[in-house]
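# Provided below are the primary sequence and the corresponding predicted coordinates.
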Amino acid sequence: MNTDAGRTVPAGDPSDRIAGVASVIDGDTIEIHGQPIRLSGFDSPERGKTCAGTNVYQRAALYLSDQIGTRTVTCNSTGKDSYDRAVATCRVSGADLGDLMVGGGWARDWPKYSQGAYADAEVRARAARKGVWNLECPDDLWGNRKYD
């Protein structure tokens, strides 16, 4: 298993990992050792979006930062996106960051990329009115993306 955090991971090689202390870029992007990583399978509010006067873009990033803290993040990369970021499912202390973000209400499941992995977490977050689900938000909160 390769744990060299700075190396480019070939698509489809689940044995390769990116690991280290992460910096949060936004609610669905982190950086480990200078390598940007797009967290796979969910989407967080876009830059500049607000709900009831709350900057939800910033709140999502702060929530992700709180979940990670200074602990080591371990990511399994599946390739690169159009911005040349690694696309990966990442964990901290065994917890999937997607579950944490969607379950906390600061992101939503993106079934096209998650195969519904976070659907139950989103249902629970909506029912409990967590995060953005507890705020009055504009229809374009998610950047007019389709999530089916």
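Cool, got the structure. Numbers count the residues shown, from 1 in each chain.
# from here on, contacts and neighbour counts on C-alpha atoms
OK.
# center of the chain - which residue?
The geometric centre of the chain, computed from its C-alpha atoms, lies nearest to residue 28 (Cα atoms, centre = their mean), at 3.2 Å.
# that one and residue 127, how far apart?
22 Å (Cα to Cα, to the nearest Å).
# same question for residue 81.
From residue 81 over to residue 127 the distance is 32 Å, taken as Cα to Cα.
# nearest residue to the residue nearest to the centre of the chain other than its sequence neighbours?
Distances taken as Cα to Cα, 6 or more residues apart in numbering put residue 39 closest to residue 28, at 5.2 Å, once the chain neighbours are dropped.
# ok, the one you found - contacts?
With contacts defined as Cα atoms under 8 Å, 6 or more residues apart in numbering, the neighbours of residue 39 are 28, 29, 30, 87, 88, 89, 90, 97, 98.
# can you check which helix is longest in the chain?
Ranked by residue count, the top helix of the chain under DSSP state H comes out as helix 56-68.
# in addition, the following structure is provided for comparison:
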Amino acid sequence: MALKSRNRYARRRKPRSFVRLFLDLALAIAILAALAFVAGHERFGTAETRSGMPQVVDGDSLTLGGARLRLIGIDAPELGQTCVGPRGDYPCGRQARNALAELIGGRPVTCEARRRDRYDRLLASCKAGGVDLNHAMVERGWAVAYGDHDDAERSARDAGRGLWAGSFERPQDWRRIHGGMAEVSHDGLSAIGDWLRSLFQGKMSGQGTDGGETG
């Protein structure tokens, strides 16, 4: 009798385990949704604007007023990267940098950033003389979509512009093989990750400040 009672008790517990799993999953989804809401409406609600004459670092990076800026939503070949074009190998990383410099055309740029990446670079949308540099670099084929500008990438690929005139490794794949700064696509999930990282760093920084004052 005791054995039968334990078996009946075990059978009754199984539905509870399933319900508990469902509730845990629902809670996890709710937490992620809350983080996404906060990331989209609070942390990134106020933009930081920078203007001036930039220094072009590579096809997707600028230095402006002492700040490092990474063009958000795009990924250009690394400076040392080579690609294959109609006439053979060529330094596509340097060509991408030249393409960005040409788009800027010696004009001042205005950049708007709402967050920073893991390397403390401002992830920014930049314009020069009304030209959207992020979009134009992808549309001209000298950068690929990296969380945004998918339509511009399709247009460049279909027309065979820039990198698409030949063959190339996507910059993230090239970095993985040849070494470089590991990056993630600038999509919504990475935005949440950057936000959480900034909160953690800010908390640790605050704790350090308090300790210094009391020491």
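Sure, I can see it. As the structure is a prediction and not an experimental result, all values here were calculated from the model.
# the residue nearest to the centre of structure 1 maps to what in structure 2?
Residue pairing (TM-score structural alignment): residue 28 of structure 1 is matched to residue 60 of structure 2.
# how about the residue nearest to residue 28 of structure 1, what's its match in structure 2?
In structure 2, the residue equivalent to residue 39 of structure 1 is residue 71, according to TM-score structural alignment.
# so where do the strands sit in structure 2?
Chain-ordered strands for structure 2, with DSSP state E as the definition, fall at 48-52, 55-58, 61-64, 67-71, 74-75, 83-85, 88-90, 109-116, 122-128, 131-132, 144-145.
# which one of those lies nearest to residue 31 of structure 2?
For the strands of structure 2, proximity to residue 31 of structure 2 was assessed by Cα to Cα; strand 109-116 is nearest, at 21.0 Å.
# quick one: that closest one aligns where in structure 1?
Following TM-score structural alignment, the partner segment of strand 109-116 of structure 2 in structure 1 covers residues 73-80.
# which outside residues touch that stretch?
Applying Cα under 8 Å, 6+ apart, the set of residues contacting stretch 73-80 of structure 1 is 9-22, 86-93.
# what about 6 Å?
10-12, 14, 17-21, 86-92 (Cα atoms under 6 Å, 6 or more residues apart in numbering).
# most neighbours, which of the residues you listed?
Of all the contacts of stretch 73-80 of structure 1, residue 86 has the most neighbours under the rule other Cα atoms under 10 Å, reaching 28 neighbours.
# report the separation between that one and residue 22 of structure 1.
Note on residue 86 of structure 1: its distance to residue 22 of structure 1, by Cα to Cα, is 14 Å.
# kindly report the same for residue 33 of structure 1.
For residue 33 of structure 1, the distance to residue 22 of structure 1 equals 8 Å [Cα to Cα].
# quote the end-to-end distance of stretch 127-135 of structure 2.
Terminal residues of stretch 127-135 of structure 2 are spaced 10 Å apart (Cα to Cα).
# again but with stretch 64-81 of structure 1, I slipped
Start and end residues of stretch 64-81 of structure 1 are separated by 21 Å (Cα to Cα).
# may I see the buried residues of that stretch?
Buried positions in stretch 64-81 of structure 1, judged by neighbour count with 16 or more other Cα atoms under 10 Å: 64, 65, 67, 68, 73, 74, 75, 76, 77, 78, 79, 80.
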